[in-house]
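*Asks:* take this sequence and fold it.
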Amino acid sequence: MCEENETQVNEIHLLGFRGLYKYKAPLFIVFLLTYTLILGGNLIIILLVSAMDHLKTPMFFFLKHLSIADVLLTTCVVPMMLHIILLNEVTLPLWGCILQLYCFGIFGFTQSFIISIMSYDRYLAICHPLRYSSVMVPDLCLQLVIGSWCLLIVLASSEFLVVIQFKFCGINYIDHFFCDFGPTMELATSDISSLMLHDFVDSILVMLFPLTLIIFTYFCIFFTILKISSANSKRKAFSTCSSHLTIVCLYYGTVIAVYMTSSEERTSNINKYRSLLYIVVTPLLNPFIYSLRNHEIKRALRKVLTNVYNSILYHLQTFSDNLFIVSCINEGNDEEYRNTISDFVKWSESNNLVINVEKTKEMLFLKRNNMAAGPIRINRREIDQVNTYKYLVVHIHDRLEWRTNIDWLCKEAMTSLHLLRKRRSFQISTLVLKIFYQTMMASVLFYAVVCWGGGLNSREKNRLNKVMRRAQSTIGETLHPLEEVWQTGCLRKLDAITKN
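*Replies:* All right, here's what the predicted structure looks like:
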């Protein structure tokens, strides 16, 4: 409890930027634009790394979590700072101020661990490249990141439990734009020596230990690069860690400038403006450092922008390929035939499907003299009428003759037969030859055999059987003849139809 002549503090007044009230509008616009850029840049990094397969590597996984920490840190402080700029000052409940201090500690110092993990990743990639893929497996990366967050939550919670037991009496204003540790603890009327010792030990764990690891890894990296004889290889090795080294200098430089100063400077207005360096400047520059200096990020961003541009340009349209529109012309009346085509064109337009008119063909099967239908037009362009058409590697004739298709099959099969004989000359086993036949020859010879196998004349059947007999003599085992393959395929198709 507070003494009789003191008032217990239940609310904290944040005074913000005193003396700059006349620049309220420019300050608000600048910080709002900066916050928007921070959110945009870091969210782009998060989404790119999450969506692009070629960015699913340990380095970019850690970069994603660094961006998450940046977004959370700035969101913890900047919206309130904008509120203060508009209203000149803001009143917070005491518990709200301590909660902001708690979140700020977690989000701010998690970056220190993630940056040190990234330096270890660069150390393995440059100093031990052969072991890199076996050590930096996805499970280890996830464990390192989760361990960093959990450790910071535990450390911050231990301080939080101590702070909420303090008494705050008398003065209830802070000359700052957020509840920073130093200015907030100055309001406490309890003995804070135990907390300061606790904070000193935590600072060694969250700042000194990671910084020592970073310095050690970069010493190893530096001496490893010096041993590389090729100047081009040296340049590539330096370029792989230049972006990370820039972030290290930026982060630790700003933290040292703010917190490793004398107590007098720490409570001055100068330190308040220094805080903007790691709250606003560092999160703003991090995504630009990686996007401007990293080819993979630039390539991923270029791909996304191209896809978005094409989606806007073509209204998310795709092509309706490999489609057959079937209708009848009855006794020379082609009205139903034309209505079917017109309905399909309208359906394609309503579903954002583009009909490639140049590739679209018309074929009249079993055409009679009274089937002299006029030309079909789609999008004011006349459709070509053809006698033969290759649809999914099957050559179809308007009289349902299969000579063209058999010519193509025999030509492809003879090429595979030549390769089969070459393999036989190398004394390859019969089993391997049979597998080659099934994958390279039979898959071509009997493709869609259910459709055309029953319409062959004796000459066409003999041509295919002749090719199969040659393959059979090469392999040395009996193969299924064409008639048997066709009948088996028809029975399977019939069975599937009856089941449906």
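
*Asks:* contacts, neighbours, all on C-alpha from now
*Replies:* Fine.

*Asks:* distance from the helix or strand hosting D139 to the middle of the chain?
*Replies:* Assigned by DSSP states H and E, D139 belongs to helix 138-163. Chain-centre distance of helix 138-163: 26 Å, with CA atoms, centre = their mean, to the nearest Å.

*Asks:* tell me the spacing between C241 and Y123.
*Replies:* Going from C241 to Y123 by CA to CA, to the nearest Å gives 9 Å.

*Asks:* who has more neighbours, those two?
*Replies:* Y123 (23 against 19; other CA atoms under 10 Å).

*Asks:* how big is the angle separating the helix or strand where that one lies from helix 138-163?
*Replies:* Here Y123, judged by DSSP H and E, is contained in helix 94-127. With axes from the mean of the first three to the mean of the last three CA atoms, to 10 degrees defining the directions, helix 94-127 sits at 150 degrees from helix 138-163.

*Asks:* one more, for comparison:
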Amino acid sequence: MPSHSHPVALPQRRSYRNRTISTTIIKFADDTVVVGLISDNNKTAYLKEIRNLENWCQRNNLLLNVSKTKELIVDFSTKQERNYQTPIINESPVERVNSFKYLGVHITQDLSWSWHINTVVKKARQRLYHLRRLRDFRLPSKVLRNFYSCTIESILTGNILTWFGNSTMQDRRALQRVVRSAERTIHTELPDLHSIYSRRCWTKARKIVKDLSHPNNGLFSLMRSGKRFRSLKANTERLRRSFFPQSIRSLNQYITQY
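*Replies:* Coordinates of the predicted model:
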């Protein structure tokens, strides 16, 4: 569903707005993503939004780089095989892929996070070598701890709110092995990733609750008692373990404890 595009130069891109209800435009720096909800195998609104974006760029003397534009379709339907029409930009078909990297996160068409976590673990393990070298130079534990936080923990927890909730136990063990290796090197206890994830869920949820202009503020509604937040209905385990249901549980757990 999402189509990933890299505009060559979009200084005025923030003025573009999506025009259909079933599509959303996500913009960050020089990256633009068109997300479309396709119902009954009908891609009309989604393709129309892409054409609108292409026309808008042409009117503003901008160019979409088709070679760096990718389309990723997420479809969990098992009833029938669907044939989706390929988007066309500047008379060139957009490449359809099974995964792509967006803002540092590897997103796959089955919304599993093993590939992303494997990449993160491999990168973090490379930094462990430098941590051991610093230890060999007999630097203080405080310096080693700061190095771990800046160069290893930051990699392990990058965008953790997006993927950790739906990670498998096998992937979590792989992540935690990196933390334990660092603990043995520094000779001090380090925060486990699940604790970091829970704390960040709570912190992010509090910010959303306080920000009435946040587009997802309405998902956090108090019950009649005014003490607990209403849980979100989740028909799938994937949704139940995603950020918003998890963050509401974190808020309610904090209220119960205090």
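
*Asks:* which part of the second structure matches the helix holding D139 of the first structure?
*Replies:* Using TM-score structural alignment, helix 138-163 of the first structure lines up with nothing in the second structure.

*Asks:* how about the next helix or strand after that helix, aligned to which bit of the second structure?
*Replies:* Counting by DSSP H and E, the next helix or strand C-terminal to helix 138-163 of the first structure is strand 173-174. Under TM-score structural alignment, there is no match for strand 173-174 of the first structure anywhere in the second structure.

*Asks:* strand 173-174 of the first structure packs against which elements?
*Replies:* Judged by 3 or more CA pairs under 8 Å, 6 or more residues apart in numbering; DSSP states H and E, the packing partners of strand 173-174 of the first structure are strand 11-14.

*Asks:* buried ones in the helix holding Y123 of the first structure?
*Replies:* 94, 97-98, 100-127 (16 or more other CA atoms under 10 Å).

*Asks:* swap in stretch 334-348 of the first structure?
*Replies:* Those would be D334, Y337, R338, I341, V345, S348, for stretch 334-348 of the first structure by 16+ other CA under 10 Å.

*Asks:* for the third one, which non-adjacent residue is closest in space?
*Replies:* Nearest non-adjacent residue to R338 of the first structure, counting by CA to CA, 6 or more residues apart in numbering: I376, 7.7 Å away.

*Asks:* how about the fourth one?
*Replies:* Spatial nearest neighbour of I341 of the first structure, excluding adjacent residues (CA to CA, 6+ apart): I325 at 7.1 Å.

*Asks:* helix, strand or coil for the spatially most central residue of the second structure?
*Replies:* The centroid of the second structure falls nearest to T162 when counting by CA atoms, centre = their mean (4.0 Å). The three-state label given to T162 of the second structure by DSSP: H, G, I helix; E, B strand; the rest coil is helix.

*Asks:* list the contacts for the nearest residue to F76 of the second structure once chain neighbours are set aside?
*Replies:* Distances taken as CA to CA, 6+ apart place D110 nearest to F76 of the second structure, at 7.6 Å, with adjacent residues excluded. With contact taken as CA atoms under 8 Å, 6 or more residues apart in numbering, D110 of the second structure is in contact with V74, D75, F76.
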